[in-house]
Every structure is written in structure tokens, then in C-alpha cells.
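K.L.:
Pasted the sequence and its predicted model underneath.
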Amino acid sequence: MSNIPLEKSLLKEYLDEKVHLYNNPDFITSDPIQVPHQYALKEDIEIAGFLAATIAWGNRKSIITNANKLMELMGNSPYDFVMSHKGEDLERFDSFVHRTFNSIDISYFIKSLKNIYSNYIGLENVISMNVANGSTQKAISEFKKIFFELEHPSRTTKHVSDPLKGSAAKRINMFLRWMVRNDTAGVDFGIWKSIPTAHLSCPLDVHSGNVARKLGLLNRKQNDAKALNLLDTSLRELDPIDPVKYDFALFGLGVFEKL
């Protein structure tokens, strides 16, 4: 730890170097973001990204394998499958399971996504219409209400987090980074133009949280909504326009450099 710069300007320089190191196409090959990168159609990217992010906990290889399995079960045309599927088509997911996310959950997700694209224009519109006060966290909470407005199994609600109920909402914040942030390296997509990158929140998990604490960016022990707000404040001081670029630095330092 003695060689890690902690004075703010030096810390920014240090983290900017780590962003440059990890925010490049090589990152894609070991990350779930590779799943939506298989597609060119905006809606395919959105749906593939949303589903991959939803199951993004646990072993990364398992996440990627199972996200690709979902794409295969959808005929590798996720938007077309969502919009044209019939009830019996959902039977193909009967044996699907990723940790606690199973066929019951994916079946509802597909029904809800069809409702969103049919009646709310799409995922981008549902989320962007509730962005307020320089933050996407209320928008995520409102999105969850719309996502579960259809009759749904109660067990499935746990797979979409609500920041206004204390969750750091790591997976959906990661999904928003993928969709909104437009980097020059071709990792994040930048296909959602209606949400400013300045409003994004860092995907906070064990790795990024531990590194942030070691670097003095976060002083709360829990990885919850309050911790996320503190981390966001620290990162926005370093870069008010693109604060979540530092997710690459925090993640890389934690996972690849074992800081």
C-alpha cells in the first residue's frame, strides 16, 4: 500500500492510468459485456446486455456461459424472440438455471421485456424518463415498478434491485454503464444518448468496494446504497463528466492486481 498515491491529484493521475490500462478491447474477452457485443441491432444489444447483467454474479466464466446459453435459446435474435414468442416457446427455458435465476425468472423477464418494448418504446425510454437530480437511482426504482407491473412470481422481484430500498444495484448500474458510456476504446456501447454519463453510478461490488476503501474513496463498510452515494461523490470529484470510467480502474485493481 505504501506506493499508492493518495493525494487527490496524484490519485486521479494514478486511476486515470489504470482506466487506460483496462478500458480497452482486451477487457471484453473476459467480461460479460462480450455477450451484447455479438449484436449490431440496438434492441438486441439492450436485451442481451440486460439479461447478461442480470445474471452477472458468481464465477465470470459461468456468467458468460449461461448468458450465451440464453442467447442460443432465443435463437441468437433476442429482440425478435421477445417480440414474437408465444407461450409454448418459453418451455425451452425449463432446464435453465444460473444460481438462483431459473426458468421461472427468465420466462417472466421475456414477458416483461415484450411489454416494455410494446408499450413503453423500450428499455432506454423507461429508464431515461425518470432520471432526475443528476442521478439514475430514482429511475432504476421506477423502472422496477414498470418491469413488474404484469402479474409476476414474487420470487422474480429479487432479480431487479431497488436503490431506494438500500441496494447498491450493482448489476443494473453496470448495464447502464454499458449502454450510456461512450468510450473511444469500443468496450462500452454509448447507444443511449438520452442519459448523461455524469448521472451514472459506479457498479459497486466486493472488488470495487474494497479497492475504493483502500484508496480512501469510500469509508463505509457496507456495499449498499449509502456507500454507492459516497463513492459516486468521490468519483465525480475526480471526473464530473465521466465518473464511472473509474469502474475499470477499481475492478482491474481488485480482480487482476489483487489490490
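P.N.:
Yep, that arrived.

K.L.:
going forward, measure contacts between C-alpha atoms and count neighbours the same way
P.N.:
Will do.

K.L.:
Skip the chain neighbours and tell me the closest residue to Gly216.
P.N.:
Spatial nearest neighbour of Gly216, chain neighbours left out: Leu6 (7.2 Å); criterion: Cα to Cα, 6 or more residues apart in numbering.

K.L.:
and that neighbour, how many neighbours?
P.N.:
The number of residues packed around Leu6, counting by other Cα atoms under 10 Å, is 15.

K.L.:
do Lys193 as well
P.N.:
13.

K.L.:
Could you check which helix or strand contains it?
P.N.:
Using DSSP states H and E, Lys193 sits in no helix or strand.

K.L.:
Quick check, it in contact with Leu176.
P.N.:
No: taking contacts as Cα atoms under 8 Å, Lys193 lies outside contact range of Leu176: 11.5 Å.

K.L.:
Could you report the distance from the residue nearest to Gly216 to Leu217?
P.N.:
Applying Cα to Cα, to the nearest Å, the value for Leu6 to Leu217 is 9 Å.

K.L.:
same thing with Asp183?
P.N.:
23 Å.

K.L.:
Among the two, which residue is more densely surrounded?
P.N.:
Leu217 (20 against 15).

K.L.:
name the element the more buried one belongs to?
P.N.:
Assessed by DSSP H and E, Leu217 sits outside every helix and strand.

K.L.:
With the one 10 residues further on instead?
P.N.:
Under DSSP H and E, the secondary-structure element containing Ala227 is helix 225-238.

K.L.:
what does Ala56 give?
P.N.:
Secondary structure here is read from DSSP H and E; on that basis Ala56 sits in neither a helix nor a strand.

K.L.:
could you list every residue that touches the nearest residue to Arg171 once chain neighbours are set aside?
P.N.:
Once its chain neighbours are removed from consideration, Arg171 has its nearest residue in Ala53; the separation is 5.4 Å (Cα to Cα, 6+ apart). Each residue near Ala53 by Cα atoms under 8 Å, 6 or more residues apart in numbering is listed here: 32, 171-172, 174-175.

K.L.:
Then Trp57?
P.N.:
Here Trp57 is in contact with Ile63 (Cα under 8 Å, 6+ apart).

K.L.:
thinking again about what came up before, closest to Lys245 out of the contacts of Ala53?
P.N.:
Distance to Lys245 across these (Cα to Cα) is lowest for Met174, with 11.1 Å.

K.L.:
that's a helix at the closest one, yeah?
P.N.:
Yes: inclusion of Met174 in a helix is indicated when DSSP: H, G, I helix; E, B strand; the rest coil is applied.

K.L.:
here's the one I want to compare it with:
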Amino acid sequence: MNFSELKAFLDQKAEEYNNPGFIIHDPVSIPHLFTRKQDIEIAGFWAAILAWGQRVTIINKCKELFDLMDNAPYEFIVGHQDSDLKRFLKFRHRTFNATDTLYFIEFFKWYYLRHDSLESAFLQGLSADETNVGQGLVNFHHLFFSLQDYPHRTRKHIATPERKSACKRINMFLRWMVRKDDRGVDFGLWNRINPAQLICPCDLHVDRVARKLGLIKRKQTDWQTAVELTGRLKEFDPKDPVKYDFALFGLGVEEKF
């Protein structure tokens, strides 16, 4: 396909998959269970971090987790007593265990007692003229593990460009929070990060389809690969490149492209 044909193809597929019907079978359905901004942020972040494995399992584990918070994550996190934490000791999803869960709760309590929105955590060191959110992700990682005696094992669950990770899960979370349209999937809650600064979440399906379409040349899949892919997508839409995540993911998962 030439440039015009490929743009038309991806535009059509993005339009096809960016709709409310996409929500029910995707981890984005978890933050859609809530209406309060802080609940959406907490549920969205956790759902994104736990998003590996089968989507049905991811959704069920997230529902299990928020059931333990009485389906009011923000109120639970800022108001719980130490005795309330015992209920999380058996929570596990793959390698994410109770130690990780309890630290997430500790960090969120510390953070939300000082800030109104999680958006501020990603703005440290991220200027309006930055090409992408990379520095914001680096600084968020440092902030997340700034509490005394954080469990070292939990670091593996929060990716950072400093480790050359493609940061798929956090980029997906940022897409949910930042992108604005009228399609009903992404929330567009945050206003201080420009959608043009977002990086396309680069999972196995997106990576495979993007390579098949000639959008990626790097052999490995890392942060620079995600940046390379997003740069190509900006050729099609410089203001909203990650809308094509819907097209690439849909082609990979639903159509086995």
C-alpha cells in the first residue's frame, strides 16, 4: 500500500474499533465502572498495570480487586485502617502479588492526600514542547518508588524508558486519560498532556501488525521502537497519532492480521 492507501486503511480500522462496543471485552471496561475522577484514575492505572494475559482474566481479577475496596477505590485508599488491608493478602494476578498490591495502596494514599489528580504525577519534568511523554514516565517511576522502604520486587511492574521498556501498559493508561473524542472509549480527563505527546502502546499484537505494514524497522521491541512507531503514525495524524492503536490492536486481535 502507498501512503494514501495505508492512511485510508488505518483511518477506517481506527473508526471501526474506536466505539463503545470495544469496551466490554477490554480492560478499559474497569475504569468505565466508575464516574468519580479519582476512581477512574486509580481503576484505570491498576487495570493497565494488570493487563497481561487473557483479557477475560484481567477483567475478572480487576473486579476482584475493587470488590475488596468495596467498589470505592478512592474512598478506601484515603480512608482505610491498617486492619482493612488483611483482605488483600491473598490477592494475586500472575507475578503481581499482595506485596505489590499493598505498596500500590500505600503510594496512592500518600499521593492523593497531597494531590487532586494523578495527572500531576506525570507532569514532572514534562514541558509543553517535549516531543513525547518519555521524561514524564521516567519521573513518574522515580516518584512512585520515592516512599521509604518500597518493595524492590514491585519495580518490575512499573515500566520506565530508563530501562528501555516500551512501557506498553503505562502508555495505554495515558491514552485512556488523555485522548479526547466523542467515541466513548477513552476518557479525556486530563488536559495538561497533549495527545500529540502520547506514545502508542506497543504490545505483541500491535508490534506484529505494525511490522507487517512496514511501520517498524527496528528488530527489537523497546522504547525506541514505540517512539519509531508513533513517529510513523504522526505522519497520518500529527495531533492524535495514538488513535491508530485501535486500528493496529483490532487488526491483530480481532482479525488476526
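P.N.:
Noted; the coordinates are in hand. Here the structure is a predicted model, which means the values were calculated and not measured.

K.L.:
Superpose the two chains and report the TM-score.
P.N.:
Put the two chains on top of each other and the TM-score (TM-score structural alignment, normalised by the length of structure 2) is 0.97; 254 aligned residues with a Cα RMSD of 1.0 Å.

K.L.:
Provide the aligned range in structure 2 for the helix holding Ala227 of structure 1.
P.N.:
Helix 225-238 of structure 1 falls opposite residues 223-236 of structure 2 when the two are matched by TM-score structural alignment.

K.L.:
repeat for stretch 22-34 of structure 1
P.N.:
Mapped onto structure 2 using TM-score structural alignment, stretch 22-34 of structure 1 spans residues 17-29.

K.L.:
now the end-to-end length of that stretch.
P.N.:
14 Å.

K.L.:
tell me the secondary structure for Thr184 of structure 1?
P.N.:
Using three-state DSSP as the criterion, the local structure at Thr184 of structure 1 reads coil.

K.L.:
Could you find the counterpart of it in structure 2?
P.N.:
Under the alignment (TM-score structural alignment), Thr184 of structure 1 pairs with Asp182 in structure 2.

K.L.:
Could you do Tyr117 of structure 1 as well?
P.N.:
Alignment note: Tyr117 of structure 1 maps to Tyr112 in structure 2; criterion TM-score structural alignment.

K.L.:
one step back: for the match of helix 225-238 of structure 1, give me the average deviation versus structure 1.
P.N.:
Compared with structure 1 after fitting, stretch 223-236 of structure 2 deviates on average by 0.8 Å (mean Cα distance after the TM-score superposition for structure 1).

K.L.:
quick one: buried residues of that stretch?
P.N.:
By neighbour count, with 16 or more other Cα atoms under 10 Å as the criterion, the buried positions of stretch 223-236 of structure 2 are 223, 225-234, 236.

K.L.:
Return the distance of it from the chain's centre.
P.N.:
The chain centroid and the centroid of stretch 223-236 of structure 2 are separated by 17 Å under Cα atoms, centre = their mean, to the nearest Å.

K.L.:
Please enumerate residues in contact with it?
P.N.:
7, 161, 164-167, 199-202, 210, 215-216, 218, 240-242, 244.

K.L.:
related to what we said a few turns ago, to which residue of structure 2 is the residue nearest to Arg171 of structure 1 aligned?
P.N.:
In structure 2, the residue paired with Ala53 of structure 1 is Ala48, using TM-score structural alignment.

K.L.:
so who does Arg92 of structure 1 touch?
P.N.:
Arg92 of structure 1 sits next to Leu73 when contact means Cα under 8 Å, 6+ apart.

K.L.:
what sits against the most centrally placed residue in structure 2?
P.N.:
In structure 2, the C-alpha nearest the mean C-alpha coordinate belongs to Phe173, at 2.1 Å (Cα atoms, centre = their mean). Going by Cα under 8 Å, 6+ apart, Phe173 of structure 2 touches 44-45, 48.

K.L.:
Out of those residues, list just those in helices.
P.N.:
When DSSP state H defines the helices, the subset of those inside them is 44-45, 48.

K.L.:
all strands of structure 1, in order?
P.N.:
97-98, 101-102 (DSSP state E).

K.L.:
Adding mean neighbour count and distance to Tyr108 of structure 1 as columns, could you present those in TSV?
P.N.:
Rendered in TSV, the data for those read as follows (neighbours: other Cα atoms under 10 Å; distance: least, Cα to Cα, whole Å):
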stretch	mean neighbour count	distance to Tyr108 of structure 1
strand 97-98	16	14
strand 101-102	16	10
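
K.L.:
mind putting those in TSV, distance to Thr65 of structure 1 included?
P.N.:
Listed next are these as TSV, based on distance: least, Cα to Cα, whole Å:
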stretch	distance to Thr65 of structure 1
strand 97-98	10
strand 101-102	14
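
K.L.:
what's the closest of those to Ile64 of structure 1?
P.N.:
When these are ranked by proximity to Ile64 of structure 1, the top entry is strand 97-98, at 10.6 Å, counting by Cα to Cα.

K.L.:
So which bit of structure 2 is the closest one matched to?
P.N.:
When structure 2 is aligned by TM-score structural alignment, the counterpart of strand 97-98 of structure 1 is residues 92-93.

K.L.:
how far does the matching stretch sit from the chain's center?
P.N.:
18 Å.

K.L.:
Quick one: residues in contact with it.
P.N.:
Identification of contacts with stretch 92-93 of structure 2 by Cα under 8 Å, 6+ apart yields 50, 61, 98.

K.L.:
which stretches of the stretch 151-257 of structure 2 form helices?
P.N.:
168-178, 204-212, 223-236, 244-253 (DSSP state H, counting those that start in this stretch).

K.L.:
out of the ones you listed, which comes closest to Pro31 of structure 2?
P.N.:
With respect to Pro31 of structure 2, and counting by Cα to Cα, the nearest of those is helix 168-178 at 9.2 Å.

K.L.:
ok, the match of Ala53 of structure 1 to Trp110 of structure 2 distance?
P.N.:
Ala48 of structure 2 sits 21 Å away from Trp110 of structure 2, going by Cα to Cα.

K.L.:
Same question for Phe34 of structure 2.
P.N.:
Relative to Trp110 of structure 2, Phe34 of structure 2 is positioned 22 Å away (Cα to Cα).

K.L.:
higher neighbour count, these two?
P.N.:
When Phe34 of structure 2 is set against Trp110 and neighbours are counted by other Cα under 10 Å, the residue ahead is Phe34, at 17 against 14.

K.L.:
Name the nearest residue to the more buried one, sequence neighbours excluded.
P.N.:
Per Cα to Cα, 6+ apart, closest to Phe34 of structure 2 is Ile40, 5.8 Å.

K.L.:
and the gap between the one you found and Pro151 of structure 2?
P.N.:
Look at Ile40 of structure 2 and Pro151 of structure 2: by Cα to Cα, they are 25 Å apart.

K.L.:
So which of those two has more stuff around it?
P.N.:
Per other Cα under 10 Å, whichever of Ile40 of structure 2 and Pro151 has more neighbours is Ile40, with 23 against 13.
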